[in-house]
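> Whatever this is, show me its structure:
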Amino acid sequence: MEETQSLSVLSPEMQESFRKELVTMIADTLSELNQKSGNSREWLSKKEACQYLSCSNGTLDKYINEYELKVVVIEGIRRFKKSDLDEFYLKYQI
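Down below sits the predicted model:
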């Protein structure tokens, strides 16, 4: 509770700036950990993205369509950047 109250002294702009910086730092750290663990593939297929996020194909479609999860589509083939998946989950973290 005290942490929430301490943030209220910051302006909304400062809070958003702080949040963005924190998300970037966490995503960078997760990316570094993935590379160190030998799991360095940056781009994933849809099936791999589902496995990475531990979600179903339908849930991933919902994230794309309703929550604007970033996806690259080339000639019908979808690819997901790991750092985008990490940032997406962090964005909706409670």
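> okay, CA-based contacts and neighbour counts for the rest of this
Will do.
> who does the lengthiest helix in the chain touch, helix- and strand-wise?
Determined from DSSP state H, the single longest helix within the chain is helix 12-36. For helix 12-36, the packing partners by 3 or more Cα pairs under 8 Å, 6 or more residues apart in numbering; DSSP states H and E come out as helix 82-91.
> this one next, for a side-by-side:
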Amino acid sequence: MLIKENRTKRIEQREKKVRLTITLFILLASCFFPLVSRAQCAMCRAALESNENTVQAEAVNDGIVFLMVIPYILVALVGFAVYKLKYSKK
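The predicted structure is shown next:
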């Protein structure tokens, strides 16, 4: 029985090492080979590169901020609701 337990412990340790190695490899690969992405479509870039229309550039910036803030507000509201449900029972 002791031999079987030792064998399973060695197998579990080996599996942990393999998982750790794979995780580290994926992490390093993602750091050294970043994905290249474009943040703007061609139409937006062309419209914003002209120096004449600053109102349009401000509108695009406001839209980006608006789109960025909404998910944070929703997550905060869900977190607050969970907090209230958890601590209101005490």
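> And the TM-score between them?
Once superposed, the chains reach a TM-score of 0.33 (TM-score structural alignment, normalised by the length of structure 2), with 35 aligned residues with a Cα RMSD of 2.8 Å.
> related to what we said a few turns ago, just the angle between the longest helix of structure 1 and helix 82-91, please?
Angle between the axes of helix 12-36 of structure 1 and helix 82-91 is 140 degrees (criterion: axes from the mean of the first three to the mean of the last three Cα atoms, to 10 degrees).
> Show me what whatever helix or strand comes next after helix 12-36 of structure 1 is packed up against.
Per DSSP states H and E, the first helix or strand lying C-terminal to helix 12-36 of structure 1 is strand 43-44. When contacts are defined as 3+ Cα pairs under 8 Å, 6+ apart, strand 43-44 of structure 1 packs onto strand 77-81.
> hmm, back to that, and the longest helix of structure 1, which residues are buried?
Residues of helix 12-36 of structure 1 classed as buried by neighbour count (16 or more other Cα atoms under 10 Å): Val23, Thr24, Ile26, Ala27, Leu30, Ser31, Asn34.
> May I see those residues organised as TSV, with distance to Trp43 of structure 1 added?
Below are the buried residues of helix 12-36 of structure 1 laid out as TSV (distance: Cα to Cα, whole Å):
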residue	distance to Trp43 of structure 1
Val23	20
Thr24	18
Ile26	18
Ala27	15
Leu30	14
Ser31	12
Asn34	12
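> Show me what the longest helix seen in structure 2 is packed up against.
Ranked by residue count and defined by DSSP H, the top helix of structure 2 is helix 54-87. Applying 3+ Cα pairs under 8 Å, 6+ apart, one finds that helix 54-87 of structure 2 contacts helix 42-49.
> List the buried residues in the helix it packs on.
Leu48.
> Any idea how far it is from the middle of the chain?
Offset of helix 42-49 of structure 2 from its chain centre (Cα atoms, centre = their mean, to the nearest Å): 27 Å.
> can you check stretch 20-38 of structure 1 too?
Per Cα atoms, centre = their mean, the displacement of stretch 20-38 of structure 1 from the mean C-alpha position of its chain is 10 Å.
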